[in-house]
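Trainee: what shape does this take:
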Amino acid sequence: MKIKDFLLMILLLFSCHKKESSFYEIKSVNKDSSQIIWGNSIFKNSQNFENFVLDKDKIKTKWENENFIILQRGTGSEAWINLILPIKKNEKLFQTDQVLAFDSINNIIVRQNYNSEEYPFQLIKLNTFEKDSIRFKTKNCESVNIVNCIDKIDFNEKALIINWTTPNKFEKNGKTEIAVYSLEKLFKK
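Mentor: Purely as a prediction, here's the structure:
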């Protein structure tokens, strides 16, 4: 086999496993609603939604991988809405709020849990919708909204890492702490 033929064969093999690029678009239906269309070159999903959520000028892509597109839309306050679009045929979008981080390897989001002061963060596996919550001591956060005390929140391959700060009105610099939560332990309850 000639080198030229060999290189052509390798090129063909790599082009067969080409990653599908995903997309979304928003189309107006009427004065009250719009349609969001998403998918890739193989399929398209669509769903109608109220115009407030699907405001083209206020919605943006926050995260994405080969399985999900996560859109974010501010509400004009410290809150925001997230639309999670599964890149799978005939799937519906999932709406939630306050998504703080996305683990693109394990398809897990962490969001603020308003319903519990003792467990203020909720993790959701997007493939199964399995949920777990994180116990977090908030007594040092002087803000009503715990998100204001988070310096950074992120995932590595096996853990959720929260860098949080406890600002103090009487000190120049607040105290910064790092909390690490094993994903394996969180979802084994």
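Trainee: rest of the way, CA atoms for contacts and neighbours
Mentor: Will do.
Trainee: ranges for the strands of this protein?
Mentor: Per DSSP state E, the chain carries strands over the ranges 23-28, 33-39, 44-50, 59-64, 68-74, 80-86, 94-97, 99-103, 108-112, 121-125, 131-134, 150-155, 159-166, 175-182.
Trainee: can you give me every residue that contacts Lys125?
Mentor: 106-109, 131 (Cα atoms under 8 Å, 6 or more residues apart in numbering).
Trainee: out of those residues, which is nearest to Val29?
Mentor: Ile109 (30.4 Å; Cα to Cα).
Trainee: does the closest one touch Asp97 like I think?
Mentor: No: using Cα atoms under 8 Å, Ile109 makes no contact with Asp97, being 11.0 Å away.
Trainee: so between these two, which is more surrounded?
Mentor: Neighbour count, other Cα atoms under 10 Å: between Ile109 and Asp97, Ile109 has more, with 21 against 16.
Trainee: this one as well, want them side by side:
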Amino acid sequence: MRLPKILWVLVLTLVACSSGQQSNYAADTSQVARQQDTSHYADLYPLVIQDLNKKHVTESGSYYMLTQFSDSAVKITWGNDTIKRTYDEPLDFMFAERLNVKWENKNYLILDYSTGSGAWLNVVLPLNNMEQVQEFNNGLCFDKKYNLFVTEEFADTVLAVRNLKTKATQFVIEKEKPCDAGSNDACLDTISISSKMLYYKWTTPHKYSDKKSSIEKRVRVTI
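Mentor: From the prediction side, this is the model:
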């Protein structure tokens, strides 16, 4: 049996309405799911949510700011009176909550955040529009005058001194008295750098031992 033309129009209209309602329902449920996901992360990391789009200003007038990238990640924006930049790499809420300013001078703003027990990551943000962002593990000290950044290394290469401007690196090696601990940080009792002179106290077998012995060392930085 053939339906009259007017009935076909009514049937097609009902089908289209039903399809549209289903599509709208799917979109609505998807949006609710995204909102629930965001709410979940907001409950876990309320300090990150509170800090979004707020400038953390340093003593010298530089700043960094967190902007939302997704429901679980942010991006770092930084600058001063003359520049404003955004780092391309997103940062998870978990790490963003631990982010803080570690060192700074007129050339760099250096942030850090913990990535685990005895491990942290440093983000070196250049205060200009030319240099790229640099990342290093376990930064220990910074010579503000000469842009020299010192990091903990592994095995008998205990330290690396890095010139942030020239990208040159000078390694410090300890072969005679190796560290018996899992990381060299356990044998680095104190460490500092100033005017291209690196000072550190090397304690073996490690600084927590009852039978430890220490020796103070100086290394002239030539890079």
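Trainee: TM-score for this pair?
Mentor: Between these two chains, after superposing, the TM-score reads 0.77 (TM-score structural alignment, normalised by the length of structure 1); 164 aligned residues with a Cα RMSD of 2.4 Å.
Trainee: returning to what we had before: make a markdown table from the strands of structure 1 and add distance to Cys16 of structure 1 to it.
Mentor: Shown next, in a markdown table, are those (distance: least, Cα to Cα, whole Å):
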| stretch | distance to Cys16 of structure 1 |
| --- | --- |
| strand 23-28 | 20 |
| strand 33-39 | 19 |
| strand 44-50 | 21 |
| strand 59-64 | 22 |
| strand 68-74 | 22 |
| strand 80-86 | 23 |
| strand 94-97 | 31 |
| strand 99-103 | 27 |
| strand 108-112 | 29 |
| strand 121-125 | 30 |
| strand 131-134 | 36 |
| strand 150-155 | 32 |
| strand 159-166 | 34 |
| strand 175-182 | 37 |
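Trainee: those strands: which one's closest to Asn140 of structure 1?
Mentor: Here strand 159-166 is closest among the strands of structure 1 (Cα to Cα), at 5.7 Å.
Trainee: so where in structure 2 does that closest one end up aligned?
Mentor: Strand 159-166 of structure 1 corresponds to residues 197-204 in structure 2, going by TM-score structural alignment.
Trainee: mean deviation, that stretch versus structure 1?
Mentor: Overlaying structure 1 shows stretch 197-204 of structure 2 at a mean distance of 1.1 Å from the equivalent residues (mean Cα distance after the TM-score superposition for structure 1).
Trainee: contacts for that stretch?
Mentor: 177-180, 187-193, 212-221.
Trainee: compute the number of surrounding residues for the alignment partner in structure 1 of Tyr87 of structure 2.
Mentor: Applying TM-score structural alignment, one finds that Tyr87 of structure 2 aligns to Gln47 in structure 1. When neighbours are defined as other Cα under 10 Å, Gln47 of structure 1 has 13 of them.
Trainee: ok, now how distant is Ile69 of structure 1 from Thr166 of structure 1?
Mentor: 33 Å (Cα to Cα, to the nearest Å).
Trainee: swap that for Arg135 of structure 1, sorry
Mentor: For Arg135 of structure 1, the distance to Thr166 of structure 1 - Cα to Cα - is 17 Å.
Trainee: where in structure 2 does the helix ranked longest in structure 1 fall?
Mentor: Identified as the longest helix of structure 1 according to DSSP state H is helix 3-16. On the basis of TM-score structural alignment, helix 3-16 of structure 1 is assigned to no residues in structure 2.
Trainee: what does that helix contact?
Mentor: By Cα under 8 Å, 6+ apart, helix 3-16 of structure 1 touches no other residue.
Trainee: work out the gap between that helix and the centre of the chain.
Mentor: 37 Å (Cα atoms, centre = their mean, to the nearest Å).
Trainee: buried sites along that helix?
Mentor: Within helix 3-16 of structure 1, no residue is scored as buried using 16 or more other Cα atoms under 10 Å.
Trainee: name all residues that make contact with Asn100 of structure 2.
Mentor: 111-113.
Trainee: out of these, which is nearest to Gln36 of structure 2?
Mentor: For the contacts of Asn100 of structure 2, the nearest to Gln36 of structure 2 is Tyr113 (27.3 Å; Cα to Cα).
Trainee: who are the contact partners of the residue mapped onto that closest one from structure 1?
Mentor: Using TM-score structural alignment, the partner of Tyr113 of structure 2 in structure 1 is Arg73. Contacts for Arg73 of structure 1 (Cα under 8 Å, 6+ apart) come out as 53, 58-60, 80-82.
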